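Q: Mind folding the following:
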Amino acid sequence: MTATSQSSRSGVMLILAGLFFLAGLSRIGLGVAEVLAADTRIEEPPAALPVEQEATDPGDLYAALQARMAQLDAREKELQERANTLRDAEAELRNNIEQLVEAEAKLTATLRLTETAAEDDLKHLTTVFESMKPLQAAELFSQMDTEFAAGFVSRLRPEFAGEVMSALDPLTAYGISAVLAGRHARTPRN
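A: A predicted model of the protein is given here:
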């Protein structure tokens, strides 16, 4: 596996994680938006008793107070229901965020494990190449794709890499050298 395919695979995994994260946030946002929309509903305040009221029947005054009390109780119940709805939405939001954080942690661990396994494989294969005679390694490298071979040549001990490069066909050696020299050509120097 080349470093390029490894980094592109890591990039794809990070993009997928980002998309999962954004999808979760959008689902959370829709639920909160519904609750907030319901909460911003403007209601007419209950009619107040007239300030200037001539002495009336105590029964009428008692009935008006009872009606006002019923209105206040209904309003209190509605406010309590809204508070419960907001509390539930907040709990769901916290739960979704926790799930997203857990998913991100698992994805990061999986990516780290994948990268570590790939790096271990590359180190092992480099050691195998270095245990060969330079001519044998050169024969293998001449059969590989130039970029693939350049990836391994860059990992070899410099003295062994020199022996392998000198045993290669000059055109193949030039191609590998060009790939190695061009890898960081676009890297900012500042």
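
Q: from here on, contacts and neighbour counts on C-alpha atoms
A: OK.

Q: which helices and strands does the stretch of helix or strand Ala138 belongs to pack with?
A: For Ala138, the element it lies in under DSSP states H and E is helix 134-143. Applying 3 or more C-alpha pairs under 8 Å, 6 or more residues apart in numbering; DSSP states H and E, one finds that helix 134-143 contacts helix 158-167.

Q: For the helix it packs on, buried residues please.
A: Phe160, Ala161, Val164, Met165, Ala167 (16 or more other C-alpha atoms under 10 Å).

Q: cool, and stretch 101-116?
A: Glu104, Leu107, Thr108, Leu111, Glu115.

Q: Please apply the same query to stretch 145-161.
A: Residues Thr146, Glu147, Phe148, Ala149, Ala150, Gly151, Phe152, Val153, Leu156, Phe160, Ala161 are the ones in stretch 145-161 that count as buried (16+ other C-alpha under 10 Å).

Q: ditto for stretch 139-146
A: Phe141, Ser142, Thr146.

Q: Can you tell me which of those residues is nearest Leu14?
A: Thr146 (28.3 Å; C-alpha to C-alpha).

Q: Please work out how many residues are found near Arg82.
A: Neighbourhood size, Arg82 [other C-alpha atoms under 10 Å]: 16.

Q: and the angle for the helix or strand that contains Thr108 with helix 158-167?
A: Taking DSSP H and E as the criterion, Thr108 maps to helix 58-131. Angle, helix 58-131 to helix 158-167, by axes from the mean of the first three to the mean of the last three C-alpha atoms, to 10 degrees: 70 degrees.

Q: Before we compare anything, build this one as well:
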Amino acid sequence: MIRTPWRKTTPGPRRRRRGMLPALACIFALAAIVRFGDGMGTIFAFASAQNSSGDDASCAADEGTLSLMNALRERERKVANQEGVIADRMRALELADKRVQERLAALSAAEKELAATVTIADKAAEQDVARLVTVYETMKPKEAAPLFAAMSPEFASGFLSRMRPEAAAAIFAHLDPETAYAISVIVAGRNAGAPVN
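A: Prediction:
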């Protein structure tokens, strides 16, 4: 094997590139530090303006920032006021809803009581009519006929339609023909409008 003497090589383009990467990294790092330091300076200046006891020089430098902060505080105060108003309205609506629910429950209870009262009254009226029908059925037809002749045909037809057919026929026999005819027409036409099916 033939050995060649060691010789010093000159840096090529590849070695130059490697040397440039660290330099570029340092430049970027310095730029970031400068930018970060500039932002921190603004923050410290604002904090010192807030903590100062009215130093006009620092306030004059941040007049735009202070006016922006004041505008934001005013807007925050308005939003807080609006939230309070909305919360008050929500409480009022909840209270009104609760009252409406209570009134609906009371109305429902009153409606049930009224329905029970109407049912009792209807039953009582039905019992009264049933008693009267029984009374007219037990009367002699000659005595009951003048009572039915004095009634209006609509009223008389209600009683006669509830009576046993034999008792109603006996009373009809003692009525004058015109009254008997008027009552018959009303009784016959009472269910004429009812559906067939």
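
Q: Would you pull the TM-score for this pair?
A: Put the two chains on top of each other and the TM-score (TM-score structural alignment, normalised by the length of structure 1) is 0.62; 137 aligned residues with a C-alpha RMSD of 2.5 Å.

Q: circling back: got TSV for the buried residues of stretch 145-161 of structure 1, with distance to Leu171 of structure 1 and secondary structure too?
A: Listed next are the buried residues of stretch 145-161 of structure 1 as TSV, based on distance: C-alpha to C-alpha, whole Å; DSSP: H, G, I helix; E, B strand; the rest coil:
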residue	distance to Leu171 of structure 1	secondary structure
Thr146	11	helix
Glu147	14	helix
Phe148	16	helix
Ala149	13	helix
Ala150	13	helix
Gly151	17	helix
Phe152	18	helix
Val153	15	helix
Leu156	20	coil
Phe160	19	helix
Ala161	16	helix
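
Q: how close does Gly59 of structure 1 sit to His124 of structure 1?
A: Using C-alpha to C-alpha, to the nearest Å, we find Gly59 of structure 1 at a distance of 97 Å from His124 of structure 1.

Q: Run through who's touching stretch 141-153 of structure 2.
A: Residues from elsewhere that reach stretch 141-153 of structure 2, judged by C-alpha atoms under 8 Å, 6 or more residues apart in numbering: 136, 156, 167, 170-172, 174-176, 179, 182-183, 186.

Q: again with stretch 32-45 of structure 2
A: Here stretch 32-45 of structure 2 has contacts from Ser58, using C-alpha under 8 Å, 6+ apart.

Q: Please identify the buried residues of it?
A: For stretch 32-45 of structure 2, using 16+ other C-alpha under 10 Å, the buried residues are Ala45.

Q: Stretch 78-93 of structure 2 vs structure 1, mean deviation?
A: Taken over the aligned residues, the distance from stretch 78-93 of structure 2 to structure 1 averages 2.5 Å (mean C-alpha distance after the TM-score superposition for structure 1).

Q: Also stretch 121-133 of structure 2?
A: Once superposed with structure 1, the aligned residues differ from stretch 121-133 of structure 2 by a mean of 1.1 Å; criterion: mean C-alpha distance after the TM-score superposition for structure 1.

Q: which other residues reach that stretch?
A: Outside stretch 121-133 of structure 2, the residues within contact range by C-alpha under 8 Å, 6+ apart are Phe159, Leu160, Arg162, Met163.

Q: Translate His184 of structure 1 into the numbering of structure 2.
A: Under the alignment (TM-score structural alignment), His184 of structure 1 maps onto Asn191 of structure 2.

Q: For burial, what's the neighbour tally of that match?
A: Neighbours of Asn191 of structure 2 (other C-alpha under 10 Å): 9.

Q: Tell me the spacing between it and Glu154 of structure 2.
A: Distance of Asn191 of structure 2 to Glu154 of structure 2, given as C-alpha to C-alpha: 14 Å.

Q: can you state the direction angle for the helix holding Ala138 of structure 1 and helix 158-167?
A: Here the directions of helix 134-143 of structure 1 and helix 158-167 differ by 70 degrees (the same axes, to 10 degrees).

Q: from the contacts of stretch 121-133 of structure 2, which is closest to Pro195 of structure 2?
A: Compare each of the contacts of stretch 121-133 of structure 2 with Pro195 of structure 2 using C-alpha to C-alpha and the shortest gap goes to Arg162, at 21.6 Å.
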